[in-house]
Every structure is written in structure tokens, then in C-alpha cells.
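Chemist: Quick one: sequence and predicted model below, then my questions.
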Amino acid sequence: MPRILLIEDDHSVRISLAKALGRYGHDVASAPTGEEGLRLFVEHSTELVVLDLMLPTMDGFEVCRRIRAAGTVPIVMLTARGDDIDVVSGLEAGADDYVVKPVEPRVVDARIRAVLRRGAPDRAGRSATTYGDLVVDRLSMTVTRAGQHVAMTPTELRLLLELSGSPGQVLSRQQLLESVWEHSYLGDSRLVDNGVQRLRAKIEPDPAAPVFIQTVRGFGYRFGPV
């Protein structure tokens, strides 16, 4: 039973969503504020955080940054608006996925399960593959660069596995949305672009001049090195 932390200040939304996610098979702890949420996050073994962005005192963006600084627990953010600035800011703060409120609990459950699936072992490849000083082990689901372990969220890892699984092949944003995020709406391509940006920051010697993940303008991304 996945352990979920729900941080949501609206009492009725928090209670109803927590109960619904419990019926879907999740073990849910909830908090009305960012401060309380961070306390529960530290005290409990949390597998995923569902985080409202519009919180009192400490907003969801700051909570997201603090959780991400502490580790790689996946974060699904709730936003009352689908505005690009809110979504992009949340993704840049470290969120893995998002849903726009009002939203049905089954949709939140689907996003939770999709994110958790990204951390499942990839049985398609059973040996480590080396790309320069980057080593990707698909069986152990680990990544090292220059001999140092690279900590990744499930989303970042799944994106790297997807890209590196077809070296030299251009993968469109639509392909990556469907295979990594399990989204079908191309308007969510900002998920892909932000995911690539975060991944580059972790594996590229110089993210401004990427060696491993190249942008193919007008199409998508290609995994190198070339």
C-alpha cells in the first residue's frame, strides 16, 4: 500500500481526497499547511507527495523545493489554475507531474500510479551500459557519472531510460509524454522540456552544451553522445 502525503489547505478537499485515495488503496497522511506537511514528511516514510501550490504562509513552491532538496520522493502538484507560469514554476521547483483542480480523485490516483510505475525495474535491459563517464544500469535502476552515484526521481530515471534505450534516435515530445508520463495531450509538453532540463543538470558535464541529450529543433530529443 503506497504511503502518500497530501498537503492541501482546503479542509473539504483535503478530507474528501484523502478518503477517496484511501479507497483506491493508498495509505494517506494529510496536512493543512506547508509547515505541517514538512514535519510529517520528515517523521514518516513517504513514497509520494500530493502538494497543493496555493498554501497559506509557506506556499507549495517553497515546500516543493524543500522536499526536493531533501531527496527524490516524487511530487504530484495540485494547481487551481492551468496557467503556464504556475505549472512551469512548480515543475522548476521539482515537481514530477501535475493536475489542475477541480479534479476527480480517480484522476489523482491515476497520476500517482503513473509516477510510481516510473520507479519500477526495467527488465528489458539486464546489463549496465556505459556512455563516456555515464553508466546506466537498467536492472538495478542506478546511474553513475564519473564513478559517483546520481540521485534521480522516478521521472528523471524513466526519462533517461527511455532516451538511452534508443541511442541516436529522435524521440518526439509526444512519444516521451506517452511513454514516461502516460499523458496523451501534447499541451503537456512542458513536462518533457522541464524533465530534460532537470536531467541535463544531473548528467551533463555542461548542461548549457549538452553531450548526452541533444535537442532536435522542431522534433524532440536524441540521446548521444555524438
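Modeler: Ah, there it is.
Chemist: Only C-alpha atoms from now on, for both contacts and neighbour counts.
Modeler: Noted.
Chemist: Next, Val28: secondary structure please.
Modeler: The assignment at Val28 comes out as strand when based on DSSP: H, G, I helix; E, B strand; the rest coil.
Chemist: residues contacting it?
Modeler: With contacts defined as Cα atoms under 8 Å, 6 or more residues apart in numbering, the neighbours of Val28 are Arg3, Ile4, Leu5, Leu6, Ala18, Leu21, Gly22.
Chemist: Now do the residue nearest the centre of the chain against Val115, distance only.
Modeler: By Cα atoms, centre = their mean, the mean C-alpha position of the chain lies nearest to Asp96, the distance being 2.2 Å. According to Cα to Cα, to the nearest Å, Asp96 and Val115 sit 8 Å apart.
Chemist: Alongside the first one, take a look at this:
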Amino acid sequence: MTAVRQRILVIDDEPQIHRFLGPALDAAGYEPLRADSGQEGLRGVALWSPDAVVLDLGLPDMDGKTVLEKARAFYDGPILILSARDREVEKIEALDRGANDYVEKPFGVGELLARLRAALRQSGKSPAPRGPIRAGDVEIDLEMRRVTRAGAFVKLSPREYEVLTRLALGHGKVLTHKDLLTAVWGPAHADDTQYLRVFIGQLRQKLEADPSAPTMLVTEPGVGYRFVGDDP
């Protein structure tokens, strides 16, 4: 019996995006759906209830952030932003309005598919994972509140552990500075980004093979951080 494929709605007015992204999604096991404008995209979200949406910010009939806001009124699935806009404020605003992630144009299909998989995992209805989360030789045991690297116990302060696990449980999603600061230190510290940089630096020293070129605790410049772990 053929498995039901997850449906991915791509809302973009560039035909070439659909020409290469459609077959790439199909080859990866998804069912691609297409919309060429904001209005078409909103109708598609309502009609098809896709498993995830890939949304361009530069649409001919309305700004993609408006589409995002309208879609979020009735759709709670993952929405990934595609954008040629590289201004930090655009990324932050899209995330604050409910986007799960963003990918800058031009982009690699491999990166987009990886971020799509992460967003779909994170949106799953199953409870947060209770077993270990792994990234290379680092293991985070959520049950025991214990972190090891190459099998050796890593001593973390309570705040370091909280920052690390918040990121790890994001399953690859970008967490903004404000998200992390508010969650770990409280609303009064929402703008204390230097606080966060210090803790991220300490975690990288303890956990990264090369703290100056991190591969697990990755910076999204001007926006926040993401945790890059092993695929489950």
C-alpha cells in the first residue's frame, strides 16, 4: 500500500522556483503544491491544509509578511520563508509574525529540504522527545539533565543547560535573541543580547570541536541561534 505523502505548498511568483523546487520536493517524497500569488496561496492553505508552506516574501499582489499573518489566523503548520531580502529586520519581523524558519535566495535545495524536515519534526503532535539528543559526540540526556561529550560528563551551570536545551528542543529552528533571553532570564532581560553571547561562547568552548567555527550552536547573524543536531 502506497504511503500518503506530505503536501508542501510553495507560494512564489517566480516560475523558475517552481520548476526546480517542485521536482526536488517530489524526489524527496513530498507532494508539491503551487500558488503564484498571495491570494492564491491563502486559498491553497485553506483548501488543501498542507503539511507545510514555503512562502516567498516578494509577491505581486501583497507582501509575504501579510500572507504570513493572514495564514496564521487559521493555519498552525510550519511556514518557511523564502526571501531575497537580507535585512536583519525583515528576518526578525517574519519570525515574530509566526514563521518557523527562513531561507535566503539564492539557496541550495539540500539546505531547504533539511530545514523543512526540521520544521515538520518540530510541528509534530507527539510530545517533546524524552530521550537523548545528539550532535556529533555531544549527547544531551533530558531525563537525567546530563550532558556528555565523547562519553565524558560536561559540567554546565543551570543557565548554560537551560540555553542549550531550549536550542536543542527547537530541532533546528532559529530561536531569536528575544525568545531565548525571555525564556531563560525573563522579560526584563529581553534586550540583553550581550548576556546571551557570553553564554553561547561558554557553551561553544565546552562542546564544540572548534569554538571559533561552531557546527552545533550556529549563529544566525542579527537574529539568534539554531541547534544543528544529528538527524533522528
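Modeler: Thanks, I have it. What you see is a predicted model; the values in this text were computed from it and never measured.
Chemist: picking up where we left off before, starting from Ile79 of the second structure, give me the distance back to the counterpart of the residue nearest to the centre of the first structure in the second structure.
Modeler: Under the alignment (TM-score structural alignment), Asp96 of the first structure maps onto Asn100 of the second structure. Computed with Cα to Cα, the distance linking Asn100 of the second structure and Ile79 of the second structure is 6 Å.
Chemist: do you know how far the residue lying closest to Gly220 of the first structure once chain neighbours are set aside is from Gln214 of the first structure?
Modeler: Closest residue to Gly220 of the first structure apart from its sequence neighbours, by Cα to Cα, 6 or more residues apart in numbering: Ser172 at 4.2 Å. Counting by Cα to Cα, the gap from Ser172 of the first structure to Gln214 of the first structure is 12 Å.
Chemist: Of those two, which one has the most company?
Modeler: The neighbour comparison of Ser172 of the first structure against Gln214 (other Cα atoms under 10 Å) goes to Gln214, with 19 against 16.
Chemist: Would you check that the more buried one makes contact with Tyr221?
Modeler: Yes. Using Cα atoms under 8 Å, Gln214 of the first structure is in contact with Tyr221, at 5.7 Å.
Chemist: residue contacts, the aligned partner of Leu57 of the second structure in the first structure?
Modeler: Aligning on TM-score structural alignment places Leu57 of the second structure opposite Leu53 in the first structure. Residues in contact with Leu53 of the first structure, defined by Cα under 8 Å, 6+ apart, are Asp59, Gly60, Phe61, Met77, Leu78, Thr79, Gly90.
Chemist: if we go to 10 Å?
Modeler: Applying Cα atoms under 10 Å, 6 or more residues apart in numbering to Leu53 of the first structure gives the contacts 7-9, 34, 59-64, 77-81, 86-87, 89-90.
Chemist: cool, and Leu59 of the second structure?
Modeler: Ile11, Asp12, Asp13, Glu14, Asp36, Ser37, Gly38, Gln39, Lys65, Val67.
Chemist: how about the nearest residue to the third one, chain neighbours excluded?
Modeler: Put plainly, it is Asp13 of the second structure. Asp36 (4.4 Å).
Chemist: same deal with the fourth one?
Modeler: Here the nearest residue to Glu14 of the second structure in space, its sequence neighbours aside, is Asp36; by Cα to Cα, 6+ apart that works out to 7.5 Å.
Chemist: Next, count neighbours for the one you found.
Modeler: 18.
Chemist: about what we covered before: who touches both of Asn100 and Ile79 of the second structure?
Modeler: Residues touching both Asn100 of the second structure and Ile79 (Cα under 10 Å, 6+ apart): Val53, Leu116, Ala119, Leu120.
Chemist: Include distance to Asp179 of the second structure when you put the residues you listed into JSON lines, please.
Modeler: Compiled in JSON lines, those are given as follows (distance: Cα to Cα, whole Å):
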{"residue": "Val53", "distance to Asp179 of the second structure": "23"}
{"residue": "Leu116", "distance to Asp179 of the second structure": "21"}
{"residue": "Ala119", "distance to Asp179 of the second structure": "17"}
{"residue": "Leu120", "distance to Asp179 of the second structure": "20"}
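Chemist: Highest neighbour count among these?
Modeler: Val53 (28 neighbours).
Chemist: Pull the contacting residues for the corresponding residue of the first structure for Arg115 of the second structure.
Modeler: Under the alignment by TM-score structural alignment, Arg115 of the second structure pairs with Arg111 in the first structure. Counting by Cα under 10 Å, 6+ apart, Arg111 of the first structure touches Val50, Val76, Asp96, Asp97, Tyr98, Val99, Pro105, Arg117, Trp181, Glu182, His183.
Chemist: Between those residues, which sits nearest Ile203 of the first structure?
Modeler: Asp96 (17.7 Å; Cα to Cα).
Chemist: what about the closest residue to the closest one other than its chain neighbours, neighbour count?
Modeler: Once flanking residues are discounted, Asp96 of the first structure sits nearest to Ile75: 5.4 Å by Cα to Cα, 6+ apart. Using other Cα under 10 Å, Ile75 of the first structure is surrounded by 27 other residues.
Chemist: any idea how far Ile75 of the first structure is from Gly25 of the first structure?
Modeler: 18 Å.
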